[in-house]
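Novice: fold the stuff below for me.
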Amino acid sequence: MDKKANKKYFLNILLVLTLGAIVIYLTMKDELQASLKALMSASPIWIIFSFVLMGVYFLLDGMNLYTFGHLYKKDYNYKQGFTNAISGTFFNGITPFSSGGQFAQVYIFNRQGITPANSASILLMAFIVYQSVLVLFTAVIMIFRYQVYSAVYSGFFHWQ
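Specialist: Below is the predicted model:
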């Protein structure tokens, strides 16, 4: 890489970190001290575990987008799917009502050689997979922890 490209990457990283710091400050300015106190008193093991789980989420989301992207473009690779996944998460995080992630992902898919119509199809398939996994996890939890849920949500589980 040449110096111009390195400078571009450095400026982009600096921009993302600066915007991230501003967003964190604006969203937490009233409870910043309490949040920092809670973070400092948290167990380092659980913080590391949280980061590992978040990494696993990004890897699986990238695999999901790669799998569906590969259906429309045979030379679509995992790195492209992973890039699209983390970009979608980023844009969901910085836009009001988490509304910008899918638009950014369609744009990124378009830049990666997948048409917007096919991109929308990929994102819908990924959403269906996500919702299916949520329903499956909930069903498993409700089956194996039925006693707890029936006690807490007695009106919901009332059979007649």
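Novice: only C-alpha atoms for contact and neighbour calcs from this point on.
Specialist: Noted.
Novice: give the contact list for the one residue sitting closest to the centre of the chain.
Specialist: The residue lying closest to the centre of the chain (CA atoms, centre = their mean) is T89, at 4.2 Å. T89 makes contacts with G101, as judged by CA atoms under 8 Å, 6 or more residues apart in numbering.
Novice: mind listing what's buried along the helix or strand it falls within?
Specialist: Using DSSP states H and E, T89 maps to helix 78-94. Residues 78, 80-93 are the ones in helix 78-94 that count as buried (16 or more other CA atoms under 10 Å).
Novice: and G69, how far from F82?
Specialist: In this view, G69 and F82 are 11 Å apart by CA to CA, to the nearest Å.
Novice: for Y76, same thing?
Specialist: Computed as CA to CA, the Y76 to F82 distance reads 11 Å.
Novice: hey, what's in contact with both of the two?
Specialist: By CA under 8 Å, 6+ apart, the residues touching both Y76 and F82 are Y66.
Novice: one more, please, to line up against the first structure:
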Amino acid sequence: MTRKNKIAVAVMIAIGVAIFLWEMRNVDVHAAWHTLLTLRLQWLAVAFLVILLSYVIEALVVQIFVAHEGEHLTFKSAMRVPLIEQLFNAITPFSTGGQPAQLVALMQSGVEGGRASSVLLMKFIVYQFMVLINFVFTLFIGLKHLAAQFGPLAWLIVFGFTIHLLVIAGLLLIMYQYRFTKRLVAFGIRLLRPFVSAGRRAAWQATMDAKIDTFYAESVHLKQEKTKVIRAALLTFVQLLLYYSVPYFVLLSFGVPHVNLVHVMVLHVMIVMIISLFPIPGGAGGAEYSFKALFATFMGPAQLVLAMLLWRFITYYLGMVCGIVALAVVPDRLESTKPQKS
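Specialist: The predicted model follows:
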């Protein structure tokens, strides 16, 4: 890790500690201690197992997309990719550091740069589609639970959903209306003429054209790799369901009665939508506020703050810790069963 990354990790940990201390200011310490002593550790262990299993499934998706003409990535090397992604997503605004970090991790394993970029782009496309499907699926089956619970947070959820929908719409436009998309982007850049210099507009146009060309080429590849895409999509769907179920097991560890898995998963999906809107790495502040607002009806103040801390550690800080460990692991090189040319 660079010195800058180490500072970013330290800052995010400090922010997390500060938020927890602030939330604990009005909580009875004795009640909190008693709550910790009565935790049902078996359910907490399940919560940890579920999040780790979600990382394993993402590693399998990486293996699926890397496998090509007798070449494959070992599980050890594939596992580094989602863990390193977790670390760099956690310390960069809007999780922008995850993609470049994954690219480096794949190249360290011997995957050629262009091919590694292709793998990550296919993985990104599948992930975005599955996020949208999960959102619609959980919202549809859990709609009856949501009537009056969200309040002002509903607007943030709608905004987050709209952004994801626009991303998917953009991906579909490039995949199926390639030339129209390029004309649409060019028209949008021309509208900036009164505000942006000609040189900068030309640079933006060239950059966007290159990105659209790259994505279109990968979309053609995706259409030719239907079996891979279907397998990766199913695994990603399961991965997301596991991730969304983490708060359910955290609530069970606190002995919350009559907790409904679907209801809790729907709430967690909404929290994730809200977090995606915050530019601060990890959605710090927004994540904790959303959790408290949406799960306040499940438990008392002491339990709520402790549940928020455990949920945040499992879904955010654990990924950072695992990512740091993964950085220290030397990856295996890409393996090949292709016959060597004489």
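Novice: superposed, what's their TM-score?
Specialist: The TM-score (TM-score structural alignment, normalised by the length of structure 1) is 0.66; 139 aligned residues with a CA RMSD of 3.6 Å.
Novice: what sits against the corresponding residue of structure 1 for M79 of structure 2?
Specialist: For M79 of structure 2, the aligned position in structure 1 is occupied by F82, per TM-score structural alignment. Applying CA under 8 Å, 6+ apart, we find F82 of structure 1 in contact with F58, L59, D61, G62, M63, L65, Y66.
Novice: and which of the buried residues of helix 78-94 of structure 1 is nearest N6 of structure 1?
Specialist: T83 (18.7 Å; CA to CA).
Novice: where's the residue nearest to the closest one when sequence neighbours are not counted relative to G55 of structure 1, distance?
Specialist: Leaving aside its sequence neighbours, T83 of structure 1 sits nearest to G62 (CA to CA, 6 or more residues apart in numbering; 7.3 Å). Here the criterion is CA to CA. By it, G62 of structure 1 lies 11 Å from G55 of structure 1.
Novice: more crowded one of the two?
Specialist: G62 (21 against 12; other CA atoms under 10 Å).
Novice: and the furthest pair within the contacts of F82 of structure 1?
Specialist: F58 and Y66 (11.9 Å).
Novice: out of the two, which sits in the busier spot?
Specialist: Just comparing F58 of structure 1 and Y66: by other CA under 10 Å the higher neighbour count belongs to Y66, 23 against 17.
Novice: for burial, what's the neighbour tally of Q205 of structure 2?
Specialist: Neighbours of Q205 of structure 2 using other CA under 10 Å come to 18.
Novice: and what of Q147 of structure 1?
Specialist: 12.
Novice: repeat for R3 of structure 2
Specialist: There are 8 residues near R3 of structure 2, going by other CA under 10 Å.
Novice: circling back to that earlier point, please tell me how far the residue nearest to the centre of structure 1 sits from I108 of structure 1.
Specialist: To I108 of structure 1, T89 of structure 1 is 13 Å away according to CA to CA.
Novice: and if you look at Y76 of structure 1?
Specialist: Counting by CA to CA, the gap from Y76 of structure 1 to I108 of structure 1 is 12 Å.
Novice: tilt between the helix or strand where K7 of structure 1 lies and helix 78-94?
Specialist: Taking DSSP H and E as the definition, K7 of structure 1 sits inside helix 3-28. Helix 3-28 of structure 1 and helix 78-94 are oriented at 40 degrees to each other (axes from the mean of the first three to the mean of the last three CA atoms, to 10 degrees).
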